[in-house]
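Undergrad: Sharing a sequence plus its predicted fold:
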Amino acid sequence: MTSSLDALKAAARRAPIVPVLVVPDVDAAAPLAEALVAGGLTIAEVTLRTESGLKVIEEMKKAQPDLIVGAGTVLTGEDVSNAMNAGSDFLVSPGMSPKLLDALGDHKDITIPGVATASEAMTRHEEGFRMLKLFPAAIAGGVGALKALSGPLPHLEFMPTGGVSADNAADYLALPNVVAVGGSWIATEKDVAAGAWSDVVAKAKTALTRI
């Protein structure tokens, strides 16, 4: 059976830009999902930095069932349970801790943990994680770091986030160990607050033409 992470990889082959979203207003969820799909995107990460995050995931999935929607900023076992109950297709964490590792259980297979060093990347791989997030990518060495890691660790796959922008996304995606990139520029908090859905569509389309 195809796992959610396999589905994410397949979707990333079509559109490897993953907007990282902060959405305080649940009412914005449906039109936001529609704008992302209209722009050609296939994956979205909704951070759990707001009280509405879980409900936003639910509403985005209802509005666009084919859109792969994950929960970001997953920090605790409670976050894991709540995100899965909300219908999250995947989970993203800025790092990993012993308690979160234990809490993930069977959901480890769909979790993308943040790493910043080769040792962290090797450890996460040994623990069974199938995709990693170089985070914060710009501070952790960016394109140069990923290029260097691909030599001794060619079996590892990444979704770098943190400092990825319209200007450098293509540089990351040109690397063989990068499956997708995450970034906030496609649908910023300002875009979401203003309901600037046409701008979101335009930025998504532009991003896909530049990779």
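TA: The structure has been received and is ready for your questions.

Undergrad: drop to CA atoms for contacts and neighbour counts, all remaining ones
TA: Will do.

Undergrad: list the contacts for G195?
TA: A28 (Cα atoms under 8 Å, 6 or more residues apart in numbering).

Undergrad: From L54, how far out is it?
TA: Counting by Cα to Cα, to the nearest Å, the gap from G195 to L54 is 20 Å.

Undergrad: One more: F158?
TA: In terms of Cα to Cα, F158 sits 25 Å off from L54.

Undergrad: How about A11?
TA: 22 Å.

Undergrad: and those two? which has more neighbours close in?
TA: Comparing A11 with L54 by other Cα atoms under 10 Å, the one with more neighbours is L54, at 24 against 19.

Undergrad: The residue lying closest to the more buried one once chain neighbours are set aside: neighbour count?
TA: Distances taken as Cα to Cα, 6 or more residues apart in numbering place A86 nearest to L54, at 5.8 Å, with adjacent residues excluded. Other residues near A86 number 19, with proximity taken as other Cα under 10 Å.

Undergrad: repeat for N85
TA: Counted with other Cα under 10 Å, N85 comes out at 11.

Undergrad: So the residue in the chain sticking out farthest from the centre versus S81, what's the distance?
TA: Distance to the chain centre peaks in the chain at P152, reaching 24.8 Å (criterion: Cα atoms, centre = their mean). As judged by Cα to Cα, P152 and S81 stand 35 Å apart.

Undergrad: another one to put next to it:
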Amino acid sequence: MSTSAAPSARPEPGPSVLDMSPVIPVVVVEDAADAVPLARALVAGGLPAIEVTLRTPAALDAIRAIAAEVPEAVVGAGTVISPEHVVAAVAAGARFLVSPGWTEGLLEAMRASGLPYLPGVSTVSEVLALLERGVGEMKFFPAEAAGGAAYLKSLGGPLPQARFCPTGGIGPAAAPGYLALPNVGCVGGTWMLPADALAAKDWGRVERLAREASALRQR
């Protein structure tokens, strides 16, 4: 019989990414010069927690700029998929880490960083494995493709100790359904960052959409 910890292991202590804001904008920055005005627009709209994905060459410079010039923002790194990403994100000034999935090496690197982090899951077995390791807060990805709010609701009965930030395919119509669930702390999304607004550097529109998103309070 296995002697590993029971799945009811309590979440790790420390600040929670899930309680920073009802919505975390998931930002893909193509030009680092846009990072500061974009972050200021999101903060002004009531969304201070900002996930900058490590998908572009500009991402780390964007994190550095936001960390240095927008102190009221809580900037994090997303699409963290390797221990090297963890090291680079911490050096750039990231204040939280988000991954689409996890491995033992990545999980250990995120834990060792000292930052709050959300490892990604999409199955019950992955949730159980993280609970065994003392991790109770997770990213649920890709949310809509992996079963949506109905899936997370079904996990609430057997695994109430697990809490989630669902991300992937969520828009303003679906977000309230997720936020109404007791095991969901926040959602991640991009709908407040439409491509045409970013291309036009229409930060006023981004701020308005962020304000609408920030009004999606849980219950």
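TA: In hand now; what should we look at? Since the model is a prediction, treat every value here as computed from it, not as a measurement.

Undergrad: Just the TM-score for the two chains, thanks.
TA: Remark: TM-score between the superposed chains equals 0.91 [TM-score structural alignment, normalised by the length of the first structure]; 206 aligned residues with a Cα RMSD of 1.9 Å.

Undergrad: what's the nearest residue to the equivalent of A138 of the first structure over in the second structure if we skip its chain neighbours?
TA: Superposed on the second structure with TM-score structural alignment, A138 of the first structure falls opposite E144. Spatial nearest neighbour of E144 of the second structure, excluding adjacent residues (Cα to Cα, 6+ apart): G169 at 5.5 Å.

Undergrad: mind listing what that neighbour touches?
TA: G169 of the second structure neighbours (Cα under 8 Å, 6+ apart): 142-145, 189.

Undergrad: Closest one of these to A32 of the second structure?
TA: Minimum distance to A32 of the second structure across these is 20.1 Å, recorded for G189 (Cα to Cα).

Undergrad: thinking again about what came up before, narrow the contacts of G169 of the second structure to just the buried residues.
TA: 142-144, 189 (16 or more other Cα atoms under 10 Å).

Undergrad: Next step: the residues you listed restricted to strands.
TA: With DSSP state E as the criterion, strands contain G189 from among those.

Undergrad: aligned partner of T167 of the second structure in the first structure?
TA: Under the alignment (TM-score structural alignment), T167 of the second structure maps onto T161.

Undergrad: how far away is its match from M84 of the first structure?
TA: Counting by Cα to Cα - T161 of the first structure and M84 of the first structure are separated by 22 Å.

Undergrad: what are the ranges of the helices in the second structure?
TA: Along the second structure, counting by DSSP state H, helices occupy 35-44, 59-69, 83-92, 104-113, 124-132, 148-155, 175-179, 195-199, 203-214.

Undergrad: quick check: the longest one aligns to which part of the first structure?
TA: Under TM-score structural alignment, the match for helix 203-214 of the second structure in the first structure covers residues 197-208.

Undergrad: what's the average distance of the matching stretch to the second structure?
TA: Averaged over the aligned pairs, stretch 197-208 of the first structure sits 1.1 Å from the second structure after superposition, using mean Cα distance after the TM-score superposition for the first structure.

Undergrad: Check which residues of that stretch are buried.
TA: 197, 200-205, 207-208.

Undergrad: I'd like the distance between the residue most central in space within the first structure and P113 of the first structure.
TA: For the first structure, the residue nearest the mean C-alpha position is E45 (4.7 Å; Cα atoms, centre = their mean). The gap separating E45 of the first structure from P113 of the first structure is 13 Å, by Cα to Cα.

Undergrad: what's the answer for G128 of the first structure, then?
TA: For G128 of the first structure relative to P113 of the first structure (Cα to Cα), the value is 11 Å.

Undergrad: So which of those two has more stuff around it?
TA: Applying other Cα under 10 Å to G128 of the first structure and P113 shows that P113 carries more neighbours, namely 29 against 11.

Undergrad: which position in the second structure aligns with the more buried one?
TA: Matched by TM-score structural alignment, P113 of the first structure corresponds to P119 in the second structure.

Undergrad: Do I have it right that that match meets E104?
TA: No. Using Cα atoms under 8 Å, P119 of the second structure and E104 do not qualify as a contacting pair, with a distance of 10.8 Å.

Undergrad: Would you agree A166 of the first structure is in contact with W185?
TA: Yes. Shown here, A166 of the first structure and W185 form a contact pair, counting by Cα under 8 Å, at 7.2 Å.

Undergrad: circling back to that earlier point, what residue of the second structure takes the place of the residue farthest from the centre of the first structure?
TA: Using TM-score structural alignment, P152 of the first structure pairs with P158 in the second structure.

Undergrad: cool, G39 of the first structure as well?
TA: So, by TM-score structural alignment, G39 of the first structure is matched to G45.

Undergrad: For that match, which residues are in contact?
TA: Here G45 of the second structure is in contact with 206-212, 214 (Cα under 8 Å, 6+ apart).
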